[in-house]
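A.B. asks: Pasting the sequence and the predicted model now:
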Amino acid sequence: MRVAPVPFDPALNAVLGALPRSEGPEPCVQSIPAMRDGAAAIPTPSVAEVIDARAIDAEERTIPGPSGAPDLLITVLRPRHLKAPVPGLYNMHGGGMISGHRHHDIPRLADLVEELGVVALSVEYRLAPEHPDPAPVEDCYAGLRWLSRSAAELGVDPRRIVVMGGSAGGGLAAGVALMARDRKGPFVAGQLLLCPMLDDSNTTVSSHQYDGSGTWQRSMNVLAWQALLGHTAGDPMANVSLYAAPARASDLSNLPPAFVEAGSAELFRDEDVQYASRIWAAGGQAELHIWQGAFHGFDIFAPEHEVTHAALAARLSWLRRVLDL
């Protein structure tokens, strides 16, 4: 399928042009370790540097993983002058479920802790292909269970927990919300899904429009799903878990309110629109934002752009409403 892509916003296109370009053969499962090494070599601020002089306390914890699996690492951010109980934000990082680290989202979470006075947690989950489905989503669900059980200790109101994440983390947050519904808990007050990775089929129009352009391209998306699901990725007849690929869920009823966001110029656009539409069709609550001319992860790469300011304001507004702040 050859489809002309939606153009990038001119200012965002300039940001894209300044980003490093990866040259080389088509990505494959064997190249994932090298990709991770390359990403790890890019300097990123430490947790302490992000917090700096802000009135936020950070703590690294080791918590139980799923039954029979290793323990998990989790980073906890709390307002220094905590007036408990407060809402909790439970975050899953991006990276296509093949890369990334829990500390990558600390800047986003620290801003939310400072602005809203909430407690935020970011979990380290196992990555594919070394740990394919169901390891990533089961790790994330185990972390949510721990948060709910430990709410009093953490100063969190267990009835005001939002699961959240961007890209793969958004897909995992959607999967965890489905798990919590089907397993009768823990209670989830909302799901903040930022350009979530939901659909292993790669059959939408937008999944074809960004084959070779943007920050997350079709070839990488196909690879990531293959790493997670193996030969079943993209097979409509395969028994793929709805928790791994939430777009496969036949029933989207009785889910917590969702905030769904994507750029108009990214490959996840159509699957994210469809997910929100199907929540509405099932009688649920969803708030959908498609940002004009924005590429995948625009808020990270272009923090001062007007569309980023608008997106951050929309997220804050939704969080205040769903958490009664």
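C.D. replies: Sure, I can see it.

A.B. asks: C-alpha from now on. contacts and neighbour counts both.
C.D. replies: Fine.

A.B. asks: Following element in sequence after the host helix or strand of residue 179, please.
C.D. replies: Assigned by DSSP states H and E, residue 179 falls within helix 168-182. Going down the chain from helix 168-182, the next helix or strand is strand 190-194, by DSSP H and E.

A.B. asks: now that next one and helix 168-182, what's the angle there?
C.D. replies: 160 degrees (axes from the mean of the first three to the mean of the last three Cα atoms, to 10 degrees).

A.B. asks: here comes the other one, which I'd like you to weigh against the first:
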Amino acid sequence: MDGQPHPDFSLLARYVPSLPMSDAWLKVYRFLIPSPQVPLESTSSAVSIELVKDPGLTGNPSILSCVARPKKRDNEPIPTRRPAIMWIHGGGMVLENHNMDLPKMKVWVEELGVVSILIGYRLAPEHKALAAVDDTFAGRQWIVHHAVEELGLDIDRLVVAGNSAGGSVAATTMQRIHDTPLLVQPILQLLVYPMLDNRTVLQSDDSVKARIWSPKANRYGWTSYLGCKPGSTNDDDDDIPPYSVAARRTDVTGLPPLWIGVGTLDMF
């Protein structure tokens, strides 16, 4: 596989390189990424942006997240409760924050009339599994507690969604919600090129000329998150914590409908 881009790609996209991934490069990327403390400016007069902190699970730190929702216009009647998207950002388990996906969420909010809650989570390698799932599960609890009065949500129309590593965390968080008694279940899982299975990087051949996220970067992300290299003696179903690798779950009975979108060449 030579990783040649689709003919519909622009000329510039044909020359996007693979990102080198290492502890040193990780520091560089994090330095360049905008801080989650400062939300990107909204260019839409129809969308409001608000930073929020949910308290996290007992013993864990509070988590900074972001709410994007339609602005109420003057003389507009109180709208019916809106459907909501709980969005979880990507970044290979080690990078990014809610600001990276905020422009896309603004478009969804404006065009679909939904409320989007962009949930933050602690990153690997400093915080290994299950820190990310703990944080997003706590974020879901925060959404439920603030849904009606503060956010104007219809909690019965909640979608759990994410891309790349966020797709992984969304899927495992959904599994945990499903297994927790008495919780209202989301109606849909929406996963965009999700990072669902660490066993996709057992092959050490790096001949695939992938753009941006390479097999080597994929191994780095999973190793950082799980604390063991894919294919090592402690990388089996008995040693991998539940809710850390979505594809290792064997029984998906009762989980909500699932939509997955992938490209032609997908590392996951």
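C.D. replies: Okay, I see it. On a predicted model such as this, the values are computed, not experimentally measured, just so you know.

A.B. asks: TM-score for the pair, please.
C.D. replies: The TM-score (TM-score structural alignment, normalised by the length of structure 2) is 0.86; 257 aligned residues with a Cα RMSD of 2.6 Å.

A.B. asks: if we can go back for a sec, the helix holding residue 179 of structure 1 - contacts with which helices or strands?
C.D. replies: With contacts defined as 3 or more Cα pairs under 8 Å, 6 or more residues apart in numbering; DSSP states H and E, helix 168-182 of structure 1 has these neighbours: strand 86-92, helix 135-149, strand 156-166, strand 190-194.

A.B. asks: relative to helix 135-149, how tilted is that helix?
C.D. replies: For helix 168-182 of structure 1 against helix 135-149, the angle by the same axes, to 10 degrees is 60 degrees.

A.B. asks: got the contact list for helix 168-182 of structure 1?
C.D. replies: Outside helix 168-182 of structure 1, the residues that touch it by Cα atoms under 8 Å, 6 or more residues apart in numbering are 91-97, 136-137, 140-141, 163-165, 186-188, 191-198, 242-246, 254-256.

A.B. asks: and that helix, which stretch of structure 2?
C.D. replies: Using TM-score structural alignment, the residues of structure 2 aligned to helix 168-182 of structure 1 are 165-179.

A.B. asks: mind listing what's buried in that stretch?
C.D. replies: Across stretch 165-179 of structure 2, burial judged by 16 or more other Cα atoms under 10 Å covers 165-178.

A.B. asks: again, but for stretch 315-322 of structure 1
C.D. replies: 315, 318, 319, 322.

A.B. asks: In structure 2, which residue range corresponds to that stretch?
C.D. replies: Aligned using TM-score structural alignment, stretch 315-322 of structure 1 spans no residues in structure 2.

A.B. asks: so how far is that stretch off the chain centroid?
C.D. replies: 17 Å (Cα atoms, centre = their mean, to the nearest Å).

A.B. asks: before we move on, the earlier item: show me how to select, in ChimeraX, the buried members of the contacts of helix 168-182 of structure 1.
C.D. replies: In ChimeraX, this line selects whichever of these come out buried by 16+ other Cα under 10 Å:
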select :91,92,93,94,95,96,97,136,137,140,141,163,164,165,186,187,188,191,192,193,194,195,196,197,198,242,243,244,245,246,255,256
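
A.B. asks: So residue 11 of structure 1 versus residue 18 of structure 1, what's the distance?
C.D. replies: 11 Å (Cα to Cα, to the nearest Å).

A.B. asks: Comparing the two, which shows the higher neighbour count?
C.D. replies: Per other Cα atoms under 10 Å, whichever of residue 11 of structure 1 and residue 18 has more neighbours is residue 11, with 14 against 9.

A.B. asks: what about residue 279 of structure 1, how many neighbours?
C.D. replies: By the criterion of other Cα under 10 Å, residue 279 of structure 1 has 21 neighbours.

A.B. asks: hang on, it packs against residue 252?
C.D. replies: Yes: here residue 279 of structure 1 lies in contact with residue 252, judged by Cα atoms under 8 Å, at a distance of 5.5 Å.

A.B. asks: Pick out the residue closest to the middle of structure 2.
C.D. replies: Centroid-nearest residue in structure 2: residue 166, 1.9 Å away (criterion: Cα atoms, centre = their mean).

A.B. asks: quick one, helices of structure 2?
C.D. replies: Using DSSP state H, the helices of structure 2 run over 23-32, 102-112, 131-146, 165-179, 215-226.

A.B. asks: With respect to residue 57 of structure 2, which of the ones you listed lies nearest?
C.D. replies: Closest to residue 57 of structure 2 of the helices of structure 2 is helix 131-146 (Cα to Cα; 5.6 Å).

A.B. asks: so where is that closest one in structure 1?
C.D. replies: Under TM-score structural alignment, the match for helix 131-146 of structure 2 in structure 1 covers residues 135-150.

A.B. asks: If we ignore the residues flanking it in sequence, what's nearest the counterpart of residue 53 of structure 2 in structure 1?
C.D. replies: Counting by TM-score structural alignment, residue 53 of structure 2 corresponds to residue 62 in structure 1. In this structure, residue 62 of structure 1 finds its nearest non-sequential neighbour in residue 73, 4.7 Å apart by Cα to Cα, 6 or more residues apart in numbering.
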